[in-house]
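A predicted structure for the sequence below; I have some questions about it.
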Amino acid sequence: MEPPASSWGFDDLADLDPADDLVAIGADLRPGTLLAAYRRGLFPMPSGDAHTPPYWFFPVRRAVLPLEAMVVSRSLRRSARTMEIRVDTAFDEVIAACGDPRRPDGWIDEGVVAGYQQLHELGWAHSVEAWRDGELVGGLYGVAIGGLFAGESMFHRATDASKVALLGLVSLLRDEHADCRLLDVQWRTDHLASLGVVELTRREYAARLTEALAVPLPRAFDGDAGPLMGRSAGPGE
């Protein structure tokens, strides 16, 4: 069961500190908690202390990738032509690679892995994977609720492979509901900005989120479709 909205400690965006991305500490990473949080614009990060519960963020400036605005370089197009996009065929391997403790600034711990594996088993969390010659070379994972895809992390083992996976995700989201879909990437970085990511205010994001939640899942993440293999990576094809 999902916790009531009031358990998050705010009833309106005006209740949030306008200068602080961190909005709550506590709760757990069970499926109902995670889904309730994403529907309200929040996402979790581990505290880094095994004795401290998760931190919950609703960034003052939220990074999103407009589906029509992804920047695709010539080199990315070339890389995309050498890779195959698959969906949900290697979720555990993708999240394990994203959480590799050898990665700099790694934040994915065992609790995060367990929580999102549960979401995946229930059909809410998904992986978009880049394969080359039968080998997983990159990918990303996130949560899909209606028209929201909340990207969590990505990795690569070959040049451009994570960007090819992102390109594949954008292609999968471009359907008859594309104008209402929301591809959330949490925070802006220079790397993401180079791919076309922009920032929204909290109120802008909340409005877009409400619109996105009202549309159906894209076919790629519909449980009735089953795992998808060999899907085009979009403009790079």
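Structure received. Numbering: from 1, shown residues only.

alpha carbons only for contacts and neighbour counts from here, please
Noted.

Just list the residues touching the residue most central in space within the chain, thanks.
For the chain, the residue nearest the mean C-alpha position is Gly151 (1.0 Å; C-alpha atoms, centre = their mean). Residues in contact with Gly151 (C-alpha atoms under 8 Å, 6 or more residues apart in numbering) are Leu140, Tyr141, Gly142, Val143, Leu183, Asp184, Val185, Gln186.

Below is structure B, check it against A:
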Amino acid sequence: MVPWLAHDDPFPPVDRALSASSGAPGLLAASADLLPARLHDAYQQGIFPWYSDGQPVLWWSPDPRMVLKPAEFKLSDSLRKTLKRVARDPISEVRVDDDFAAVMRECADTPRLGQRGTWITSEIVEAYSTLHRAGQAHSIETWYEGQRVGGLYGVSFGRMFFGESMFAHKTDASKIALSALVGHLRRHKIEMIDCQQNTSHLASLGGREIPRREFVAHLKQAVREPQIPWRFDKSVLLDMLERHPPTPAP
């Protein structure tokens, strides 16, 4: 039985989440509200909300947990060429927090293969925008010819980043934003990005699953660290290019 959380109830321990043999592996609890304070507490414990309109707020902590370690980011030769072009092209930009809520809405509105509707409801946008105003959530945006063409958003506590969603209206636009994020996090020696659940797209970029206990152990230490700065531009892409030289010709 998944517990129902009243207004002031704490989250149960994450090891009480439903197992892989259940119909909803990783489901931990449900509630009627998505208050910013509860959202803050959730991320501190490795818990995140995921639900659709008409459902209660569903809280999850899957095991295993999908993560992307910046040191393990895979930069293909084609993406490396794209980053090199973006780095030298004056009409290509990477912006941080230009319009956080707009990025969330773009993530919600962008069609995805095999997916109907979106979990990024107006309630979700408002709750995460509150975190953004507190300096705890950020958007990384790809711009081309003065137009936002891709980006991602996530939550940041201490030396931990929790990726939430991304979108692209131009080829590789979301990958450019992710590459910039990875470059920034590597500059500040961030060891892990939470990706929540496994997808083939994330796996192709170096994401992998780790046991929840390993994830939570890292999280508990990382969120206690001082917050990193969140102002950067596309110059971080040069770090990625330096760390990923071209594949030698056969």
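Okay, I see it. All of these numbers come straight from a predicted model, not from anything done at the bench.

TM between them?
Here the superposed chains carry a TM-score of 0.86, computed using TM-score structural alignment, normalised by the length of structure 1; 222 aligned residues with a C-alpha RMSD of 2.0 Å.

Kindly reformat the contacts of Gly151 of structure 1 as TSV containing distance to Tyr38 of structure 1 and secondary structure.
Shown next, in TSV, are these (distance: C-alpha to C-alpha, whole Å; DSSP: H, G, I helix; E, B strand; the rest coil):
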residue	distance to Tyr38 of structure 1	secondary structure
Leu140	18	strand
Tyr141	15	strand
Gly142	11	strand
Val143	8	strand
Leu183	13	strand
Asp184	10	strand
Val185	13	strand
Gln186	11	strand
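
need the strands for structure 2, in chain order.
Secondary structure of structure 2 (DSSP state E): strands at 4-5, 27-31, 48-49, 57-60, 65-68, 92-96, 137-144, 147-157, 160-168, 193-196, 208-210.

Quick one: list the elements packing against the second one.
Based on contacts counted as 3 or more C-alpha pairs under 8 Å, 6 or more residues apart in numbering; DSSP states H and E, the elements that strand 27-31 of structure 2 packs against are strand 4-5, strand 57-60.

Please list the residues outside the first one that contact it.
Translated: strand 4-5 of structure 2. Phe11, Ala29, Ala30, Ser31, Ala32.

Tell me which residue of structure 2 matches up with Ile85 of structure 1.
Using TM-score structural alignment, the partner of Ile85 of structure 1 in structure 2 is Val94.

now that match: how far from Leu79 of structure 2?
15 Å (C-alpha to C-alpha, to the nearest Å).

Who has more neighbours out of those two?
Neighbour count, other C-alpha atoms under 10 Å: between Val94 of structure 2 and Leu79, Val94 has more, with 26 against 16.

Where does the longest helix along structure 2 end up in structure 1?
Criterion DSSP state H: the longest helix present in structure 2 is helix 173-187. Alignment of helix 173-187 of structure 2 against structure 1: residues 161-175, by TM-score structural alignment.

ranking the strands of structure 2 by burial, who's on top?
Mean neighbour count (mean count of other C-alpha atoms under 10 Å) peaks for strand 137-144 among these, with a mean of 26.
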